[in-house]
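Participant: Below are the sequence and a predicted model for it; my questions follow.
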Amino acid sequence: MKIRLFLTVAVIISATVTADYVRPLPRKTLQFPWNPKSPSYPQQVHISLAGDKHMRVTWITDAKSSPSMVEYGKLPGQYDNFAEGESTSYSYLLYSSGKIHHTVIGPLEDNTVYFYRCGGQGPEFQLKTPPAQLPITFAVAGDLGQTGWTKSTLDHIDQCKYDVHLLPGDLSYADYIQRRWDTFGELVQPLASARPWMVTQGNHEKEIIPFLKDGFESYNARWKMPFEESGSSSNLYYSFDVAGAHIIMLGSYEDYDEYSEQYRWLKGDLSKVDRKRTPWLMVLFHVPWYNSNKAHQGEGDDMMAAIEPLFYAASVDLVLAGHVHAYERSKRVYNRRSDRCGAVHITIGDGGNREGLATKYVNPQPAWSVFREASFGHGELKIVNTTHAFWSWHRNDDDEPVKSDDFWITSLVSSGCVAQKKNELDNILMTP
């Protein structure tokens, strides 16, 4: 009887252990064999939002004489419209980039498929514009890199019926080796040429060489975002509207104190937000403020001290960050305490980088932290209407229908927080 009881307990314990999630092993950096193309062949094609009803198409050619022209239309092979844009290039030590083209097309109809061709030759691409009104779905993944796990993340995102991709920093992990920017562009082209990718910078985009190179030169040349359209003087911080959301992208590595240009721009941007037109207010930047992982502890504290009161007064609904190579979701929180008018903070720096996962957490788990796990994956945010949105996080080794974490979020507009804090926001915005 004792032996039988022992065996039964052992089986139960064994079943419990094996049922627990087992973190997968790292995957190697992807290899990109040399694939020679015509010098004028468009490469590394990606698109981004560029103001109301416009899209920026970016691509690279080896030929410096290639035109920065995009032909586009609603039917395959039939281009009723064309636009001409601008180009740039840069050198980095012994590396010289190709010709980097940026061409804005539009006005475009909402929620519509367009076919387009870059530079008058090469393959035809297909894009879909976001809807003008809710619902809208965002795919979210940060700290991507170029590993086997990156490929898995992109494959999972490709299964998601999303309208816009949001990336809170650390794109290519080129880390000074400029050819890695090119291979990253090749890797993401199938997705980034079809849906707008809205990105902000991380620490791996810095690439500073003292006395020789300022930071973010490669990033700024390759990933031009709508900073001018949003009144910003820097590609490192900007904002845009899409459907019923106003989304602000900030720079964790730009000055952000109350005397900085970024802070002044942020105040000006928030003063223009109309919550009747865009009831949802979201912010992305790289370094998380609410982080219970032992990795990068405290790195966001200074930015948090400077800007969180402004976010709170403005009733920011959701903050998305990367940097920590793990996933974590908070309650609505302000000043490190649960607050019904605070923002939900999500860390999603687990796209697939080569540095691996951040597996060690601070214990006990803080009261503001709801869910945390060190796994590679991506998030999906579906804003259903003016009052409700649904967030889900998907581990890479789970099938797409399996959600490792999900929850409904109620907008601060519908909770009364926006109206309650109007005077507080006005006072902050009017302060010189």
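Facilitator: Alright, I've got the coordinates. Numbering: from 1, shown residues only.
Participant: Could you use CA atoms for every contact and neighbour count after this?
Facilitator: OK.
Participant: who's in contact with the residue nearest in space to the middle of the chain?
Facilitator: Central residue of the chain (Cα atoms, centre = their mean): Leu167, 1.3 Å from the mean position. The contact partners of Leu167, taken as Cα atoms under 8 Å, 6 or more residues apart in numbering, are Val140, Ala141, Gly142, Asp143, Trp197, Met198, Val199, Thr200.
Participant: Mark which of these are part of helices, please.
Facilitator: Judged by DSSP state H, the contacts of Leu167 include no members of helices.
Participant: okay, pairing it with this:
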Amino acid sequence: MARAAVAVLLLGLACAHAQSYTLDLQQPQKSVPYNTVFNGFQGPAEEIPPTDPLVAPPANLGPYTPWSVHVTLAEGGATGSVWISWSTGQPSFVNNTAQLPQPSPANKYADDYPQPPKYRFAPQTPDPASVASQVSWGLFSGKYLSTAVGTARSYIQTYLFSGPTFQSQLFHHVHVTGIPYGKKIYYQVGDPSKELSGEFSLMLNSSLAPYAGNYPVKVGIVADVGVTYNSSATYQHAVAHDPDFIMFYGDLAYSDNYPANGNLANPLPTPEYALTGVTQGQTFQPHWDSMTQLLQGSGAGASIPYMFLPGNHEIERDEQLRTFQAYTNRFRSPYEQSYSTNPLYYSLDVGPMHIIMLNAYGGPVPNTTINTNITVLQAAAELGNSGSILNPNGNYPFSTFGYDQFNWFLNDIARVDRGKTPWVVVNWHQPPYNSYSTHYKEFECGRLEIEPFLYANGVDIVMHGHVHAYERTFPINNYAVDQCGMRWLTMGDGGNIEGLYKTFAAQPGTCSCTPVFNSTYGNGCPCQNTSPTTTPGRCSTFQGTDPATGNPLWAPVNGAQPTFSAYREPSFGHGILEILDDTNAQWTWYRNQDGEAVSSDKALFTRNTAACPNKLMPKYTPPSKGGLFKHPTHTLPPALVNHLNNASAALTNSVDVVVNHINAAP
């Protein structure tokens, strides 16, 4: 009887809490333009110097001193688990210059290249077996009755033909299991025979227990944070709201905004891919240490569990075309438990949520150095999605999930049991729905690929970073407001060095002409509201028509807020998602103004299961022979089939408009 009374009381509190937020579908649109005076209170996106205590390595850092400690949320059951990660040692560089030692058979790198060779000794990182990776923990301060042991790893970022080669320190990762929910634990990390850290503490709140129905669940949301003073403010404001955990949607450090020597004023010559003439983007790897130190300090990374996914600034191709090295070595994801074979994408059941973390840059990338006997354009093509003909040298490719990841996604989402995890949240870096001029419709091909599956499976919320501003949509499917669709949230406003994106799509004075369409539309092509991008690999779709010309619209006229957009504002900040019960969640976005976290946008999200059969997917039944299968095979309810057929017809009509428009072009 007492438990029932408590349950009724909690439900009443949740409903009362929800009533203080207005349902998003009942709110008017709001568009807040950038204001020099108002936004100036945030200060510039000024990088924190590496000597600042916010980001500097610990004093008296020795070869075995643990530093940059952070916690990643892992799978749970009756008890919880986390990955605890840290660094030991310091990074170093090997300079590729003429005074390097003369060649020997062990260090020769010339056989594959027809031009005069350069030689070097193979760089060496610390031996991972030389330092133990151990976490000692317990329920009382100073009394560690449990021990977990993990492994260490390191990496090399090579610029063999020009520029320094980076040799990392060791990165330790330990899986700590059996953590009781709702109780604080105390822990130390390090090698007991060499050096241990000070004491840290963390608590996995009972709301994180999968399928337990413990509400509310409070989630902090950040992305594109970087290492500026605004980044620190974003972390601190998010932590001040005492979230159960924090999700970070990519672009963590922005190390690739720096040359390989870290000196913006006097950068090194741009390195190239194996003497092909194709240059590559540089990156200053020690900047990652500033990021992880800021995460441990301002972000309370050793006490609050995080979940991470990669963005484009994590790609960081080196001369051997290796990607995501800093990210995958420094951060540990619980990918194995969701049958993923790749640490860049995974899923996790957290409380009442099934959370899917995807890699927007997951297409194939060659593992070998580019053949030297090819042209620059051929080299760019060989880079695959890790580059493009227009941009072969940057860390900024076209986006693709890739076959393996997309097939894993279809299998993963088909296994969701809405009776256990009523909320399904999917996340990746690039937003399909974005009404800012920067990155506008950049992910349109990806949207056309994945959105029908998101809708068919009743996904509730989709979140992103990438665009350095804030935007929230209404429930949307294929650009139309649909109460059964997904809420899309863009949270790339974490405070990074590149600053805010201040202008909206097709806003007068912000558009550039695309000559190939100028002859079609005339009038000097003042804005691209009717002119799709000419960039290869970007899908151009149209929504509505221009009342003045009758032409289909690729972007809103004169920067108008599109109908899918509920709220948009170019300010730094963070979000808090609070799941109140099986059908209600409240969303709050806080801007970093005046040094305080100011609530700017609030909305109630409701899962209308009565009107939306896609929100009540059937209970998952494993394949008869076990293992994974290629596509979802369960039978859909007739009401859902009709609902999906209508949505599919709308999508087909949209594609037909694109095809007809292209065919009609001269």
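Facilitator: Structure received. Because the structure is a prediction, the values reported are computed rather than measured.
Participant: TM-score for the pair, please.
Facilitator: The TM-score (TM-score structural alignment, normalised by the length of structure 1) is 0.90; 412 aligned residues with a Cα RMSD of 2.4 Å.
Participant: In ChimeraX, select just the buried ones from the contacts of Leu167 of structure 1.
Facilitator: In ChimeraX syntax, the buried subset of the contacts of Leu167 of structure 1 is picked out as below (16 or more other Cα atoms under 10 Å):
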select :140,141,142,143,197,198,199,200
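Participant: and the alignment partner in structure 1 of Glu316 of structure 2, what helix or strand is that in?
Facilitator: Mapped onto structure 1 by TM-score structural alignment, Glu316 of structure 2 lines up with Glu207. For Glu207 of structure 1, there is no host helix or strand (DSSP states H and E).
Participant: I'd say Glu207 of structure 1 and Tyr176 touch.
Facilitator: Yes: Glu207 of structure 1 lies in contact with Tyr176 (Cα atoms under 8 Å); the separation is 5.6 Å.
Participant: So these two - more neighbours on which side?
Facilitator: Glu207 (20 against 17; other Cα atoms under 10 Å).
Participant: for the contacts of Leu167 of structure 1, which one is nearest Asp406 of structure 1?
Facilitator: Comparing those against Asp406 of structure 1 with Cα to Cα places Val140 closest, at 13.7 Å.
Participant: For that closest one, give its distance to Leu167 of structure 1.
Facilitator: In this view, Val140 of structure 1 and Leu167 of structure 1 are 6 Å apart by Cα to Cα, to the nearest Å.
Participant: and what of Gly85 of structure 1?
Facilitator: Counting by Cα to Cα - Gly85 of structure 1 and Leu167 of structure 1 are separated by 25 Å.
Participant: What's the local residue count around Asp127 of structure 2?
Facilitator: Other residues near Asp127 of structure 2 come to 12 when the count uses other Cα under 10 Å.
Participant: my bad, Asn477 of structure 2
Facilitator: What Asn477 of structure 2 shows, counting by other Cα under 10 Å, is a neighbour count of 21.
Participant: Quick one: map it onto structure 1.
Facilitator: If you follow Asn477 of structure 2 across to structure 1 using TM-score structural alignment, you land on Tyr334.
Participant: swap in Pro613 of structure 2?
Facilitator: Pro613 of structure 2 maps onto Cys417 in structure 1, by TM-score structural alignment.
Participant: residues touching that match, list them.
Facilitator: Ser315, Cys341 are the contacts of Cys417 of structure 1 under Cα under 8 Å, 6+ apart.
Participant: Quickly note the distance from it to Val384 of structure 1.
Facilitator: Distance from Cys417 of structure 1 to Val384 of structure 1, counting by Cα to Cα: 20 Å.
Participant: One more: Gln121 of structure 1?
Facilitator: Distance, Gln121 of structure 1 to Val384 of structure 1, using Cα to Cα: 40 Å.
Participant: Over to Val413 of structure 1?
Facilitator: Val413 of structure 1 is 14 Å from Val384 of structure 1, by Cα to Cα.
Participant: quick one: which of the two has more around it?
Facilitator: Val413 (22 against 15).
Participant: Pretty sure the more buried one sits against Asp274.
Facilitator: No: if you go by Cα under 8 Å, Val413 of structure 1 and Asp274 don't touch, sitting 11.1 Å apart.
Participant: got a list of what the match of Glu316 of structure 2 touches?
Facilitator: Taking Cα under 8 Å, 6+ apart as the test, what Glu207 of structure 1 contacts is Asp175, Tyr176, Lys213, Asp214, Gly215, Phe216, Glu217.
Participant: Ok, Ile100 of structure 1 next?
Facilitator: Neighbouring residues of Ile100 of structure 1 by Cα under 8 Å, 6+ apart: Thr58, Trp59, Ile60, Thr61, Ser87, Thr88, Ser89, Ala221, Arg222.
Participant: so where is the longest helix along structure 2 in structure 1?
Facilitator: Longest helix in structure 2, counting residues (DSSP H): helix 638-664. Under TM-score structural alignment, helix 638-664 of structure 2 corresponds to no residues of structure 1.
Participant: And for stretch 424-442 of structure 2?
Facilitator: Using TM-score structural alignment, stretch 424-442 of structure 2 pairs with 281-299 in structure 1.
Participant: Likewise for stretch 223-236 of structure 2?
Facilitator: Aligning stretch 223-236 of structure 2 against structure 1 (TM-score structural alignment) gives residues 142-155.
Participant: and that stretch, how far apart are its ends?
Facilitator: By Cα to Cα, one end of stretch 142-155 of structure 1 lies 15 Å from the other end.
Participant: Tell me the buried residues in that stretch?
Facilitator: Buried, per 16+ other Cα under 10 Å, within stretch 142-155 of structure 1: 142-154.
Participant: which one is Gly575 of structure 2 nearest to, not counting chain neighbours?
Facilitator: With sequence-adjacent residues excluded and distances taken as Cα to Cα, 6 or more residues apart in numbering, Gly575 of structure 2 is closest to Trp589, at 4.4 Å.
Participant: Hmm, I typed the wrong one, I wanted His101 of structure 1.
Facilitator: Excluding the flanking residues, the one nearest His101 of structure 1 by Cα to Cα, 6+ apart is Ser87, at 4.3 Å.
Participant: Ala585 of structure 2 too?
Facilitator: With Cα to Cα, 6+ apart, the residue lying closest to Ala585 of structure 2 is Ile579, at 4.3 Å.
Participant: burial count for the aligned partner of that neighbour in structure 1?
Facilitator: By TM-score structural alignment, Ile579 of structure 2 lines up with Ile383 in structure 1. The number of residues packed near Ile383 of structure 1 is 24, by other Cα under 10 Å.
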